[in-house]
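Asker: need a 3D model of the sequence below.
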Amino acid sequence: MVFALCYKYLQDEDASKDAVMQIFEKLVVDLQTHEVGHFKSWLHSVCRNFCLMQLRAKKTFVSAADVGNEEDETFLIAMEPEEPLFNDQKLDALEKCLGTLQAEQRTAIQLFYMQEKCYSEISQETGFDLNKVKSYIQNGKRNLKICIEKNGRE
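Answerer: Coordinates of the predicted model:
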């Protein structure tokens, strides 16, 4: 399953094999720190995120329509090389801006992006309503982006 998913995203057999090895190495570490309720869906998310990060590192992206379409193969659209996603100045701004978020937004952002938890897990862990979790993440991302752009230029 892991290889098939990696191949679907990466479209390269060797890269997919390498990705499978790296994912399983990551799983050994992650499973010690995460309590996983639904392993298959969690593993799927970990694989998907890993492959998307690999594609992002190569400056290639998969359109959402292509990923959702099971009948057609995934098409990769190469993007022109651009500046790195985060430089040191932006990373410093990110750290500072996380502290400026409302507590609920900060908690939801950290659980979703840093601990890779799904909406329902965040809702159960924090006691927030599921729709509130989605709202906190969306608003927190927007506020972070604004704050990082403001602080990244200063």
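Asker: every contact and neighbour count from this point should use C-alpha atoms.
Answerer: Will do.
Asker: so what's Q105 up against?
Answerer: Y136, I137, N139, G140 (C-alpha atoms under 8 Å, 6 or more residues apart in numbering).
Asker: can you pull the contacts of the last one?
Answerer: By C-alpha under 8 Å, 6+ apart, the contact list for G140 reads L101, Q105, R106, I109.
Asker: could you rerun that using 10 Å?
Answerer: Counting by C-alpha atoms under 10 Å, 6 or more residues apart in numbering, G140 touches L98, L101, Q102, A103, E104, Q105, R106, T107, A108, I109, K134, I146.
Asker: next up, for comparison:
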Amino acid sequence: MATIPEKNSSLSDEHLVAKYKKSGDLQVLGSLYKDYMPLVYGVCLKYFKEPELSKDAVMQIFEQLIEKLKNHEVKNFKSWLYVLSRNFCLMELRKSKKMNIVNIDDNFVESAPLLHHDDNDTKEAQLVLMEKCIETLTEEQKWSVKLFYLQQKCYTQVADVTGYDLKKVKSYIQNGKRNLKICIEKNGE
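Answerer: Take a look at the predicted model:
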């Protein structure tokens, strides 16, 4: 297994980024990333509050970095890496909350998971009802809600995919969520 070479203090972050983009050499990227691993770990620990999960995230962020750094113009690596790390953590937290859209309460889509394993029939019925209610939404609301909650796109990504104005996207998601809740409460048992 190759070891990560020590970062040469005479080589700036910008130089190492340029060298990695040109060569694709993972040792160059590893040398650059090594100095920032404590920063990335700190960001992850702040969001996840679990050391082991945070350590795993540090490695996952490095894996993302391999491709993302090739495709982005980076002026200040440290700041860019901080934002990348924060966004990674937020998306992971969002994913962990995402899959229980079936439990209806004031937080509707972001609600906590069902607690009992014998609720499978109830969960299935709620999913079927959810699918039916999604079909009752306007086309704009349906698209926006599906992209935002089910595909975990952010507002700007939903706007990019649909071509809708960003303010309209926010409105479609908010109104769609409210309409889904009304539909489910009206048609639920």
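Asker: ok so, going back, what would the contacts of Q105 of the first structure look like in TSV with distance to H44 of the first structure and secondary structure?
Answerer: As requested, the contacts of Q105 of the first structure are exported to TSV (distance: C-alpha to C-alpha, whole Å; DSSP: H, G, I helix; E, B strand; the rest coil):
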residue	distance to H44 of the first structure	secondary structure
Y136	24	helix
I137	21	helix
N139	26	helix
G140	25	helix
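Asker: and N87 of the first structure, what pairs with it in the second structure?
Answerer: Under the alignment (TM-score structural alignment), N87 of the first structure pairs with K123 in the second structure.
Asker: tell me the secondary structure for its match?
Answerer: Following DSSP: H, G, I helix; E, B strand; the rest coil, we place K123 of the second structure in the helix state.
Asker: next, count neighbours for it.
Answerer: Neighbours of K123 of the second structure under the rule other C-alpha atoms under 10 Å: 17.
Asker: equivalent analysis for the one 5 residues further on, please.
Answerer: Here the number of neighbours of V128 of the second structure (other C-alpha under 10 Å) works out to 13.
Asker: buried stuff in the helix or strand that contains it?
Answerer: For V128 of the second structure, the enclosing helix or strand under DSSP states H and E is helix 120-135. Buried residues in helix 120-135 of the second structure, counted by 16 or more other C-alpha atoms under 10 Å: K123, Q126, L127, L129, M130, C133, I134.
Asker: same question, stretch 171-185 of the second structure
Answerer: Y172, I173, N175, G176, K177, N179, L180, K181, C183, I184.
Asker: give me the contacts around stretch 1-10 of the first structure.
Answerer: With C-alpha under 10 Å, 6+ apart as the criterion, stretch 1-10 of the first structure contacts 11-21, 23-24, 40, 43-44, 46-48, 50-52, 54-55, 60-62, 66-67, 70, 73-76.
Asker: buried members of those into PyMOL, please.
Answerer: In PyMOL, a selection of the buried entries from the contacts of stretch 1-10 of the first structure looks like this (16+ other C-alpha under 10 Å):
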select buried, resi 11+16+17+19+20+23+43+46+47+48+50+51+52+54+55+60+61+62+74+75
